[in-house]
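Enquirer: compute the structure for the input listed below.
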Amino acid sequence: MERNNRSKKEARKKELVRELGRIINALKKDKEIKFIMLFGSLARGDISATSDVGMIIVKGTKKKFLDRLDEIYSTLVPNVALDILVYTPEEFEAMKNTNVSVMNAVKEGKILYEP
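Expert: Here you go, the predicted structure:
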């Protein structure tokens, strides 16, 4: 049972890493992106069979929060579960010291792309 669990976790990790690479390549085309940060279990390395890809995307935009998410999800057409937050630079700066979720993401996260 332990071996089967480990192989499921390894398979999930490979799937997430492969999809993450595809996502980053797709997002690099967006010239408004300031940086992309990975957070959550994939960033920490404690992946389970149900892990998703958690990312904070900071980009210069005037779009409303939900419109930003729609734009990103329709651009990416994800093949795995994603937890994506899209902030403007100003929003991110304000939230990184006041929002517990963002503070944790900053603490444990990894910058994956910064042009």
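Enquirer: hey, let's count contacts and neighbours off CA atoms from now on
Expert: Fine.
Enquirer: what ranges do the helices span in the protein?
Expert: 2-27, 41-44, 65-76, 89-95, 100-108 (DSSP state H).
Enquirer: which residues touch the fourth one?
Expert: When contacts are taken as C-alpha atoms under 8 Å, 6 or more residues apart in numbering, the neighbours of helix 89-95 outside the stretch itself are Lys34, Val58, Lys59, Gly60, Val102, Met103.
Enquirer: cutoff 7 Å now
Expert: Val58, Lys59, Gly60, Val102 (C-alpha atoms under 7 Å, 6 or more residues apart in numbering).
Enquirer: distance of the residue nearest to Leu82 when sequence neighbours are not counted from Glu93?
Expert: Counting by C-alpha to C-alpha, 6 or more residues apart in numbering, Leu82 lies nearest to Val53, which is 4.8 Å off, once chain neighbours are set aside. For Val53, the distance to Glu93 equals 22 Å [C-alpha to C-alpha, to the nearest Å].
Enquirer: again, but for Lys9
Expert: 34 Å.
Enquirer: on that earlier part again, buried subset of the contacts of helix 89-95?
Expert: By neighbour count, with 16 or more other C-alpha atoms under 10 Å, the contacts of helix 89-95 hold Val58, Lys59, Val102 as buried.
Enquirer: and this one, so I can compare the two:
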Amino acid sequence: MADLFKTTLKNIVIALQEYQPEKIILFGSAAEGKFGAQSDLDLFILKKTKKRFMDRIGEVLDLVAEFEIPVDPVVYTPQEFSRAKKENRMFIEEVLGKGKVIYEAA
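Expert: Prediction:
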């Protein structure tokens, strides 16, 4: 299972580069090393865009639909991310505190 996870995660990151994210952070159980047969990949994606929140998620899901492991993406703009950090939102604290950066644009 660990090999499938690592290979799939690598391929998902490659597929998502087409989406031109600034950063991708793996969070949740997979980031904590608790990945199991029923797990999905929780991804926090930072991207400059003017699209609506749900449309962003749909774009990501379209790009990762072919993979065996389900992906649960959350896509924030830099402005949304900055605002959420200032407001000390627990979700952002979890992503930053326990998440692992798996991609960062050069």
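Enquirer: picking up where we left off before, what does the residue nearest to Leu82 of the first structure correspond to in the second structure?
Expert: When the second structure is aligned by TM-score structural alignment, Val53 of the first structure is paired with Leu41.
Enquirer: quick one, what contacts the residue nearest to the spatial centre of the second structure?
Expert: Residue closest to the average C-alpha location in the second structure (C-alpha atoms, centre = their mean): Leu43, at 1.8 Å. Neighbouring residues of Leu43 of the second structure by C-alpha under 7 Å, 6+ apart: Ile24, Ile25, Leu26, Phe27, Asp72, Pro73, Val74.
Enquirer: and the last one, what's its match in the first structure?
Expert: In the first structure, the residue paired with Val74 of the second structure is Leu85, using TM-score structural alignment.
Enquirer: if I look at the closest residue to that match other than its chain neighbours, how far off is Arg18 of the first structure?
Expert: Closest residue in space to Leu85 of the first structure, ignoring its immediate chain neighbours: Ile56 at 4.8 Å, by C-alpha to C-alpha, 6+ apart. According to C-alpha to C-alpha, Ile56 of the first structure and Arg18 of the first structure sit 18 Å apart.
Enquirer: pick out whichever of the two has more residues nearby.
Expert: Ile56 (21 against 11; other C-alpha atoms under 10 Å).
Enquirer: what residue in the second structure is paired with Val17 of the first structure?
Expert: Correspondence of Val17 of the first structure to the second structure, assessed by TM-score structural alignment: Lys6.
Enquirer: next, the contact list for its match, please.
Expert: Contacts of Lys6 of the second structure by C-alpha under 7 Å, 6+ apart: none found.
Enquirer: burial count for the equivalent of Ala105 of the first structure over in the second structure?
Expert: Residue correspondence to the second structure (TM-score structural alignment): Ala105 of the first structure is matched to Val95. For Val95 of the second structure, the count of nearby residues is 19 (other C-alpha under 10 Å).
Enquirer: so Val95 of the second structure touches Phe27, yeah?
Expert: Yes: with contacts counted by C-alpha atoms under 7 Å, Val95 of the second structure reaches Phe27, the gap being 5.7 Å.
Enquirer: please tell me how far the nearest residue to Leu20 of the first structure once chain neighbours are set aside sits from Glu2 of the first structure.
Expert: The shortest distance from Leu20 of the first structure to any non-neighbouring residue, by C-alpha to C-alpha, 6+ apart, is to Val53 (7.3 Å). In this structure, Val53 of the first structure lies at 24 Å from Glu2 of the first structure, with C-alpha to C-alpha as the measure.
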